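> Attaching a predicted model along with its sequence, questions to come.
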Amino acid sequence: MSDYRKIFADGFWNNNVVLGQSLALCPLLAVTTSATNGLGLGLASLVVMVAANVLASLFNPLISRAVRIPVNILMIATLVTITDLLLNAWLHPLHKVLGLFIPLIVTNCAILGRVESFASRNAILPAAADGLAMGLGFTWVLVLMGGIRELFGAGTLFANASLLLGKHFAFLEMVIIPDYRGILLLILPPGGFLILGGMLSAKRLLEQHIAARKAAKNKLVTAVEGG
């Protein structure tokens, strides 16, 4: 159980795809003009991550080490192609918005990295948990960043969710600031860099604060035990 806690802690925070590894920045900055777009790309990436990890773990004993990387790349490309076709068939408006960034999931180093460093060396269940944790960690960063940019750029949250993700997501649509003109900079690419820098700084400051509190607590415990 402790291993699974570590897997999810790494995926969500410690080794987060964006905040910990600084990977997948191209789609992150390009797509997150709204929380809806971030959620759509995040869920698509999540499906590919979980499926790729499971298949890599399942077929690893059958694949020669000499050709493992090309086979894994081919497998990821196949999964991304299937995901792209399904999105085009069932969620065409979202497919049009995300455009090229769905096929570019193939080039997401985080997916190949997890397949190579974790899934190929572990059993199916831990591999699936790792894919799920990394996918969810990537998704929450996409949604948070898209939400911040959308909120201060347009005054809404999850705009057009029912159109892009389906009518069942209509409950997400919110107008936070009516008649809001917005800050155009946050919708444009420079706004993505500004928000990403702020999120990275906030993560580092929070980690330093937690580390300082732990150090103070340990010092107090040591002093009490020492009489």
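Cool, the structure landed.
> contacts, neighbours, all on C-alpha from now
Fine.
> For the protein, just list every one of the strands.
For the chain, strands defined by DSSP state E occupy the ranges 156-157, 174-175.
> gap between the residue nearest the centre of the chain and Phe12?
Centroid-nearest residue in the chain: Phe138, 1.0 Å away (criterion: C-alpha atoms, centre = their mean). Using C-alpha to C-alpha, to the nearest Å, we find Phe138 at a distance of 8 Å from Phe12.
> What is the lengthiest helix in the chain packed up against?
Looking across the chain with DSSP state H, the single longest helix is helix 189-225. Under the contact definition 3 or more C-alpha pairs under 8 Å, 6 or more residues apart in numbering; DSSP states H and E, helix 189-225 sits against helix 25-31, helix 124-154.
> who does the first one touch, helix- and strand-wise?
Taking 3+ C-alpha pairs under 8 Å, 6+ apart as contact, the helices and strands that helix 25-31 lies on are helix 35-59, helix 189-225.
> next up, a second structure to put side by side with the first:
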Amino acid sequence: MAEKSYGALVGEGLWSNNQALVAMLGLCPLLATTTTATNGLGMGLATTTVLVLSNATISLIRNLVRPEVRLPVFVLVIASFVTAVELTMQAQFYELYLVLGLFIPLIVTNCAIIGRAEAFASKARLDRAIVDGLAMGIGFTLVLMVLGGMRELLGQGTLFYQAELLLGPAAEGFGLNLGEGFQGALLAMLPPGAFIGLGFLIALKNIFDKASERRRRARQALTKSAPIHDMAPSSG
């Protein structure tokens, strides 16, 4: 079977096989940490870093690991990178680390990372494993950030609140603030709001996919009917 192009890998990671919207993996951090866009972005970047590094490492050692012990080895690799990311966040982004709390170490159990390691990285070359990890991570990060932004804006009238926790002092005051008088929807900040927001994003993706499929079929129908008209006898 022919290998997928890099463009196809990126398209799958960002849209057609997005781990959050299609595979429904990684829902624990997705629903728990997306109270703000900043939190979602920080969690997404941490997950992407682990995903890329673990994919690359597993691709390099794929021919050295016996099949019967591959899953324990994959988990050990992922846990090592999660520990490195956790320590880095403690040193460089301590306040954001306090906000994300337990969910940073729980990246080890993120089914999206283990799933890509088993389904793709363990069978692919290094360059393709890195592209896959990067695309899947960015796709997951975008969902985290969009869902967090939706909940933050509806719940407290801000967008990228406390961005300086992730981007440094230069980002202080960055973002949108609708004012202290904004009466937000408390539901958006509660766990049910996360489920409702995710459901909305999944529904929106399905609508776009169905519209794209209808356009594709319409183009195919026009392509098939074109030769018939071309073969019709002229009146001259």
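Cool, got the structure. The structure displayed is predicted, hence computed values, not measured ones.
> if we can go back for a sec, counterpart of the residue nearest to the centre of the first structure in the second structure?
Alignment note: Phe138 of the first structure maps to Phe140 in the second structure; criterion TM-score structural alignment.
> What's the match for Thr33 of the first structure in the second structure?
When the second structure is aligned by TM-score structural alignment, Thr33 of the first structure is paired with Thr35.
> give me every residue that touches the closest residue to its match other than its chain neighbours.
Once flanking residues are discounted, Thr35 of the second structure sits nearest to Gly148: 5.2 Å by C-alpha to C-alpha, 6 or more residues apart in numbering. With contact taken as C-alpha atoms under 8 Å, 6 or more residues apart in numbering, Gly148 of the second structure is in contact with Thr33, Thr34, Thr35, Thr36, Ala37, Thr38, Asn39, Gly40.
> What about Leu220 of the first structure, how many residues nearby?
12 (other C-alpha atoms under 10 Å).
> Please pull up the equivalent of it in the second structure.
Mapped onto the second structure by TM-score structural alignment, Leu220 of the first structure lines up with Leu222.
> Any idea how many residues pack against the aligned residue in the second structure for Ala154 of the first structure?
Here Ala154 of the first structure is matched to Gln156 in the second structure, going by TM-score structural alignment. Neighbour count for Gln156 of the second structure, taken as other C-alpha under 10 Å: 23.
> Just confirm Lys123 of the second structure contacts Ile61, I think it does.
No: here Lys123 of the second structure does not reach Ile61: they are 10.4 Å apart, not a contact under C-alpha atoms under 8 Å.
> Could you report the neighbour count for Arg70 of the second structure?
17.
> counterpart of it in the first structure?
So Arg70 of the second structure corresponds to Arg68, using TM-score structural alignment.
> Contacts only, for its match.
Counted by C-alpha under 8 Å, 6+ apart, Arg68 of the first structure has contacts Asn60.
> Excluding residues flanking it in the chain, which one is nearest Leu100 of the second structure?
Thr33 is the one closest to Leu100 of the second structure (C-alpha to C-alpha, 6+ apart), at 6.5 Å.
> meant to ask about Leu144 of the second structure, not that
The spatially closest residue to Leu144 of the second structure, leaving aside those adjacent along the chain, is Gly40, at 4.7 Å (C-alpha to C-alpha, 6+ apart).
> how much space between the one you found and Ser59 of the second structure?
28 Å.
> which of the helices and strands packed on helix 189-225 of the first structure sits most buried?
Highest mean neighbour count of these: helix 124-154, a mean of 24 (counted as mean count of other C-alpha atoms under 10 Å).
> Enumerate every residue touching the equivalent of Gly11 of the first structure over in the second structure.
Structural alignment (TM-score structural alignment) places Gly11 of the first structure against Gly13 in the second structure. By C-alpha under 8 Å, 6+ apart, the contact list for Gly13 of the second structure reads Gln19, Asp132, Ala135, Met136, Gly137, Ile138, Gly139.
> if you set the cut-off to 10 Å instead, what comes out?
Neighbouring residues of Gly13 of the second structure by C-alpha atoms under 10 Å, 6 or more residues apart in numbering: Gly7, Gln19, Val131, Asp132, Gly133, Leu134, Ala135, Met136, Gly137, Ile138, Gly139, Phe140.
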